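Trainee: here are the coordinates; sequence isn't available:
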């Protein structure tokens, strides 16, 4: 199971953010107006599991004559909205580095943090290629989207998908969602939007495909997404093999030195 988020029909209402907080009893994370954007939540974090990003593309235009000659003001030329969330990677590095088993893969394919087992070590935070996982300052434990695991157990769709008024967030079997997304991209291309593309839908990408993928209307970087995400722990097996070989070699050298000293 997974999410398909069609950003082309997101209206930035943030109903998904509110529904996520209400259902999961997530604490307030500030809601500070930053003056540089209409977005009042900023980014994903330990207390923001769904975040509607406002990508406000601005151009500089000359101010009126009543202002200084060299003063310029910003004018928003284009709005892009995208409801971001944990990607629930097929090959999840956060699972590889968790020392306590607090992170686990559910029967629905999502990746969940068990807060009562998390020891706050923070290893999962830098392991995430998307920068999704974060720790709460109050107790240091890690939190992120669970894809409403409890609701799925009860046969319900996640709260964010249920609350979305435009069906920008769609939930269901990944194979069905990917087929639906491909059709949507083809339709947008036919309607004169060649920039439409899928992000995270390819099982052959660096993380084996995402359990939450997106239809974007620009390059991933515009949305603050890495263009080519990879499993950050991909080199660990080789490193462990190298370390084991080095340890065995060192043990052999020490043994030989010990035997020679006995002679």
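Mentor: Everything's here; your move. What you are looking at is a predicted structure, and each value in this text was computed from that prediction instead of being measured.

Trainee: alpha carbons only for contacts and neighbour counts from here, please
Mentor: Fine.

Trainee: Now residue 172: closest residue in space that isn't a chain neighbour?
Mentor: Distances taken as CA to CA, 6 or more residues apart in numbering put residue 1 closest to residue 172, at 5.3 Å, once the chain neighbours are dropped.

Trainee: where exactly do the strands run in the protein?
Mentor: Assigned by DSSP state E, the strands in the chain fall at 2-6, 50-62, 72-85, 103-105, 111-113, 134-135, 142-143, 169-172, 197-199, 212-216.

Trainee: contacts for the longest one?
Mentor: Outside strand 72-85, the residues within contact range by CA atoms under 8 Å, 6 or more residues apart in numbering are 5-8, 10-12, 16, 44, 49-63, 132, 145, 169, 212, 217, 223.

Trainee: The residue nearest to the spatial centre of the chain and residue 27, how far apart?
Mentor: Relative to the mean C-alpha position of the chain, the nearest C-alpha, by CA atoms, centre = their mean, is the one of residue 86, at 3.5 Å. Per CA to CA, to the nearest Å, residue 86 is found 18 Å from residue 27.

Trainee: Over to residue 175?
Mentor: Applying CA to CA to residue 175 and residue 27 gives a distance of 34 Å.

Trainee: ok, now residue 244?
Mentor: Noted for residue 244: a distance of 45 Å to residue 27, by CA to CA.

Trainee: So what's the residue count around residue 237?
Mentor: Residue 237 has 10 neighbours, counted by other CA atoms under 10 Å.

Trainee: And here is the other one:
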């Protein structure tokens, strides 16, 4: 495996995976600025993929009862509460108070940042690189899918993911994550979560088209007085070669629980193997020398006799 297959820009991941004449790469663009937190995407994902429930108990952190992505939650809608300065009401309208925190001064207000998170279907997917059984594979659509029937539960993919997306199911140890509804794509349908989203916060389509649409949306928000709007995971030159599922955020990535500068964890494997090989050769040479020197000394002693 070459360095270029593990990191850097990669214009055709499906082609490099061996898919000839494949369709355009597809993915998700999630516009968090229009997410209303309805969780329709979570429900649709669970229903279509027959995923088990993973708790009905509220976490105590807003209205979030799933807490994060996992083996049984492939879409997760985060509710992030932030204190925010009061926004004056338009002229002629009455200003209505928002929820106030007792720890804040009078007039302190909140805003909710809502975001539907999902597997990023990275261009350079470390989970796929480390899988020893071929359970993880790259599809003709450029997405990354787990074949649960040949997963041996080794768990190598879990720490390999820079986003902490993939997880093993406690009941049998096998790994699970979003498949971007691979079965629906094969039938010419869009993923269940995008189909169910009432505000089009989750948009599905060819990745190049989504990137163009996202750039226009950011410009629109900046012109509307939302300078903090930014894209995350769209750049093909970033540490994972760009994501197949990227986001428009209204704050820093860390606020949403996302790493600010994700890097594919297998990027340095070639260099690591080279160093390991050099160390092994040095060790072997040292061992050989430790046997050779005494033998050489004995040979000289016999010659003197």
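Mentor: The structure has been received and is ready for your questions. These numbers come from a predicted model, not from an experiment.

Trainee: List the residues that contact residue 71 of structure 2.
Mentor: Residue 71 of structure 2 neighbours (CA under 8 Å, 6+ apart): 166-169, 175-177.

Trainee: 6 Å - rerun?
Mentor: 167-169, 176-177 (CA atoms under 6 Å, 6 or more residues apart in numbering).

Trainee: of the residues you listed, closest to residue 149 of structure 2?
Mentor: residue 176 (10.9 Å; CA to CA).

Trainee: how many neighbours does that closest one have?
Mentor: 23.

Trainee: Leaving out chain neighbours, which residue sits closest to the aligned partner of it in structure 1?
Mentor: Residue 176 of structure 2 maps onto residue 143 in structure 1, with residues paired by TM-score structural alignment. Distance criterion CA to CA, 6+ apart; nearest residue to residue 143 of structure 1, sequence neighbours excluded, is residue 46 at 4.8 Å.

Trainee: cool, and residue 90 of structure 1?
Mentor: Excluding its sequence neighbours, the residue lying closest to residue 90 of structure 1 (CA to CA, 6+ apart) is residue 208, at 5.1 Å.

Trainee: Going by the alignment, that neighbour corresponds to which residue in structure 2?
Mentor: Residue 208 of structure 1 maps onto residue 241 in structure 2, by TM-score structural alignment.

Trainee: Residue 232 of structure 2 is in contact with residue 247, isn't it?
Mentor: Yes: contact criterion CA atoms under 6 Å: residue 232 of structure 2 and residue 247 qualify, at 5.2 Å.

Trainee: between these two, who's got more neighbours?
Mentor: residue 247 (26 against 20).

Trainee: What separation do you get for that one and residue 167 of structure 2?
Mentor: Distance from residue 247 of structure 2 to residue 167 of structure 2, counting by CA to CA: 22 Å.

Trainee: For the equivalent of residue 135 of structure 2 over in structure 1, give me its contacts.
Mentor: Aligning on TM-score structural alignment places residue 135 of structure 2 opposite residue 102 in structure 1. Counting by CA under 6 Å, 6+ apart, residue 102 of structure 1 makes contact with 113-114, 117-118.

Trainee: Quick one: buried ones out of those?
Mentor: Those of those that meet the buried threshold are 113-114, 118, by 16 or more other CA atoms under 10 Å.

Trainee: and these as TSV, adding distance to residue 186 of structure 1?
Mentor: Below are these laid out as TSV (distance: CA to CA, whole Å):
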residue	distance to residue 186 of structure 1
113	36
114	40
118	43
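
Trainee: quick one: which of these is nearest residue 188 of structure 1?
Mentor: Nearest member of these to residue 188 of structure 1, counting by CA to CA, is residue 113, at 36.6 Å.

Trainee: Nearest residue to that closest one in space, please, no chain neighbours.
Mentor: Computed as CA to CA, 6+ apart, the closest residue to residue 113 of structure 1 that is not its neighbour in sequence is residue 103, at 4.5 Å.
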